[in-house]
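Chemist: Sharing a model prediction with you, sequence too.
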Amino acid sequence: MSTDARESYPVEKTDEQWRAQLDPQEYAVLRQAATERPYTGEYTNEKTVGVYHCRACDAELFRSATKFDSHCGWPSFWAPLAGDRVELLEDRSMGMRRVEVRCATCGSHLGHVFEGEGFGTPTDQRYCINSVALRLEPAEG
């Protein structure tokens, strides 16, 4: 895990470009590391089979096959699509140590990852991701 964000990403835009592309809640979460209220996101209880993309840059991040019910109020995944799709950063905000999850393509804030909570998933990890940071592309068929 790195502790500092990269200086550049494959997709980079000015603050004005991000503001024009994203609605106010998307901008607050993706670009300012805010958190949507628990149990309000469109994907919290979603069961559709497909791939979850970064809402900011459209990078593929998670598959529905790794999504599980954690009852934490946000969509939870036990692993990203591939390790290099997300960036993990130390987050010491709010008086605690957490691990922030960012999109490795555009640097947008997605949520946090937690370990050792006993969910019985293959990785013993819970990627707690804001719905507003994602866009689900349903599988064809």
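Modeler: Structure's in. What do you need?
Chemist: From now on I want contacts and neighbour counts done on CA atoms only, so please keep to that.
Modeler: Noted.
Chemist: biggest helix in this protein, by residue count?
Modeler: helix 24-32 (DSSP state H).
Chemist: and that one, what does it pack onto?
Modeler: helix 15-21, strand 109-115 (3 or more Cα pairs under 8 Å, 6 or more residues apart in numbering; DSSP states H and E).
Chemist: Packing partners of the last one?
Modeler: Counting contacts by 3+ Cα pairs under 8 Å, 6+ apart, strand 109-115 is packed against helix 24-32, strand 98-103, strand 125-129.
Chemist: Check the first one too.
Modeler: Of the remaining helices and strands, those touching helix 15-21 by 3+ Cα pairs under 8 Å, 6+ apart are helix 24-32.
Chemist: Comparison target below:
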Amino acid sequence: MDIKEGIINLETGYPEKFKELKNNIFSLEFIVAERKAFLSTQKLMYKAKLKVYEDKKEVNFFEMLTDSASGFSSGSSYMDMSPGFGFKAEKTVYMSGRGREGTIVEQSILFGKKYQYSFDYDKIRKSVEGLASNYGYKFSVVLSERNL
């Protein structure tokens, strides 16, 4: 079994597994938490991508949390100038990287006030890092998806 098969078969402990996209890029995405209220939905999504460089024996890893909300607003906020009902959609992205775990912990605390969930943000990264090490690959966390 090569590293690509190892990534696809990697047990993350979460409902989804990595899927190969193209050019040795793999993606994993799932809903961490979801809140539904009358005519509105809020979701906290986890997304991880990695790229395998077989020639350099290197794996680059990127992950982020995305908070999105959609639904109808009543126009009751003084910042919202619409009189009555309207559709509203928001999206907030939080990324992690080497030495930035505190940011995700802080965001998890913040999201804990909005959502009820338990998510080990470190588990998937450490699983991929361990797999890369087992195959003799160098593991790097990148701060931008473009740097994969």
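Modeler: That came through, no problem. Here the structure is a predicted model, which is why all the values come from computation and not from measurement.
Chemist: Need the TM-score from the superposition.
Modeler: TM-score of the superposed chains, computed with TM-score structural alignment, normalised by the length of structure 1, equals 0.26; 66 aligned residues with a Cα RMSD of 4.9 Å.
Chemist: Any idea which of the helices and strands packed on strand 109-115 of structure 1 gets closest to Ser76 of structure 1?
Modeler: The closest approach between Ser76 of structure 1 and any of those, judged by Cα to Cα, belongs to strand 125-129 at 4.8 Å.
Chemist: what is the orientation angle of that closest one with strand 109-115?
Modeler: When axes from the mean of the first three to the mean of the last three Cα atoms, to 10 degrees is applied, the directions of strand 125-129 of structure 1 and strand 109-115 differ by 160 degrees.
Chemist: what's downstream of strand 125-129 of structure 1, the next helix or strand?
Modeler: Next helix or strand after strand 125-129 of structure 1 toward the C-terminus (DSSP states H and E): strand 134-138.
Chemist: in that following strand, what's buried?
Modeler: When neighbours are counted by 16 or more other Cα atoms under 10 Å, the buried residues of strand 134-138 of structure 1 are found to be 134-136.
Chemist: what comes up buried for the biggest strand by length in structure 2?
Modeler: Counting residues, the longest strand in structure 2 under DSSP state E turns out to be strand 58-73. Neighbour-count burial for strand 58-73 of structure 2, counted by 16+ other Cα under 10 Å, picks out 58-71, 73.
Chemist: and it, what does it pack onto?
Modeler: Checking 3+ Cα pairs under 8 Å, 6+ apart, strand 58-73 of structure 2 ends up next to strand 40-53, strand 86-96, helix 123-134, strand 138-141.
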